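Q: Let me see the structure of the following:
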Amino acid sequence: MAKTRPTDASVPEFLDAATPARRVDEGHRLDAIMREVTGVDAVMWGPSIVGYGTYHYVSPSTTSRTEGDWPKVGFSPRKSAISLYGLKDLPEGAALLPRLGEYTEGAGCVYVKRLEQIDEQVLRQLIRIAFARPDDPRH
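A: Alright, predicted model coming up:
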């Protein structure tokens, strides 16, 4: 994660270029939901992640400690699935996640094939939980 940083790239242009075509609509819908819930505008993180807010993370590993900045919550409208970031990182989010709807999990994200297959109210709760995390866990 440490190599991915905020950029000045245009979020709307990135979302408009998503494929397949339904990802364009889903991306704009997710952006609207996340802006509404978080109260902040999106920033592109690297070439493909739309992020909201920032927090400083420190890995728990004692052998290969890494740290850096990462969006509190974000997504990427990828071809095969929408990747959602930050929703399962905190215990409250992990506990609520099973109520989201149809999804699969990766190491740090949640994959959704279609936005209509998930419960928008649960998604909004998950976004609120993720966005409420402290900016710097050391404080």
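
Q: C-alpha only now, for contacts and for neighbours.
A: Fine.

Q: what about stretch 80-89, start to end distance?
A: This stretch, stretch 80-89, spans 23 Å end to end (Cα to Cα, to the nearest Å).

Q: Next, the structure of the following sequence, for comparison with the previous one:
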Amino acid sequence: MAENKTQATGASVEEFLAAVEHPVRRSDGLRLLALMSDITGEPAQMWGPTIVGFGRYHYKYASGREGDAAAVGFSPRKSGLSLYGLTYGPQAAELLGALGKHKTGAGCLYINKLDDVDDAVLAELIRLGYRHVTTELHHG
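A: Have a look, this model is predicted:
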């Protein structure tokens, strides 16, 4: 079984975000850094070369594969923002309906820019997503 490609690294989150070429993605990345840090109370950490993650959880699949992943996180990509860990919680579907312009797929939430979405709904998705993977998954 392959090793999880996305491992926590010691790379600088600030240097990564400062190097994002697209000015809106860079600005949105800094806003997400502050928002996710505040909500989770966790320090930001690079996961792989392009994901800024907060907290961690251990997963184990029925296949026996297991590893660690960021509880929540984001990546400012050329095509938009990819947010991780926000679509799994029990209230996620309801909140996504009120979020604003977005797409979902493969466990990710895709947003073109933060101005397209409701800040309060996004904050609640982060709060619930973080709580879901760090506490609720371990009580099952």
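
Q: Post the TM-score for the overlay when you can.
A: The TM-score (TM-score structural alignment, normalised by the length of structure 1) is 0.89; 136 aligned residues with a Cα RMSD of 1.7 Å.

Q: which residues are contacting the top helix by length along structure 1?
A: Using DSSP state H to define each element, structure 1 has its longest helix at helix 21-38. Applying Cα atoms under 8 Å, 6 or more residues apart in numbering, the contact partners of helix 21-38 of structure 1 are 12, 15-18, 41-42, 52, 76-79, 115, 124, 127-128, 131.

Q: post-alignment, the longest strand that structure 2 contains versus structure 1, mean distance?
A: Ranked by residue count under DSSP state E, the longest strand found in structure 2 is strand 66-77. Mean deviation of strand 66-77 of structure 2 from its aligned counterpart in structure 1 after superposition (mean Cα distance after the TM-score superposition for structure 1): 0.7 Å.

Q: what angle sits between that strand and helix 23-40?
A: Orientation check (axes from the mean of the first three to the mean of the last three Cα atoms, to 10 degrees): strand 66-77 of structure 2 against helix 23-40 gives 140 degrees.

Q: Now for the residue mapped onto residue 9 of structure 1 from structure 2: which residues touch it?
A: With TM-score structural alignment as the criterion, the equivalent of residue 9 of structure 1 in structure 2 is residue 11. Applying Cα under 8 Å, 6+ apart, we find residue 11 of structure 2 in contact with 45-46.

Q: hang on, the earlier thing: could you pick out the buried ones from the contacts of helix 21-38 of structure 1?
A: Among those, those scoring as buried are 15, 18, 42, 52, 76-78, 115, 124, 127-128, 131 (criterion: 16 or more other Cα atoms under 10 Å).

Q: Residue 88 of structure 1: neighbour count?
A: 22 (other Cα atoms under 10 Å).

Q: Could you do residue 131 of structure 2 as well?
A: 17.

Q: ok, now residue 118 of structure 2?
A: If we define neighbours as other Cα under 10 Å, then residue 118 of structure 2 has 13 of them.

Q: ok, it touching residue 99?
A: Yes: Residue 118 of structure 2 is in contact with residue 99 according to Cα atoms under 8 Å; the separation is 5.4 Å.
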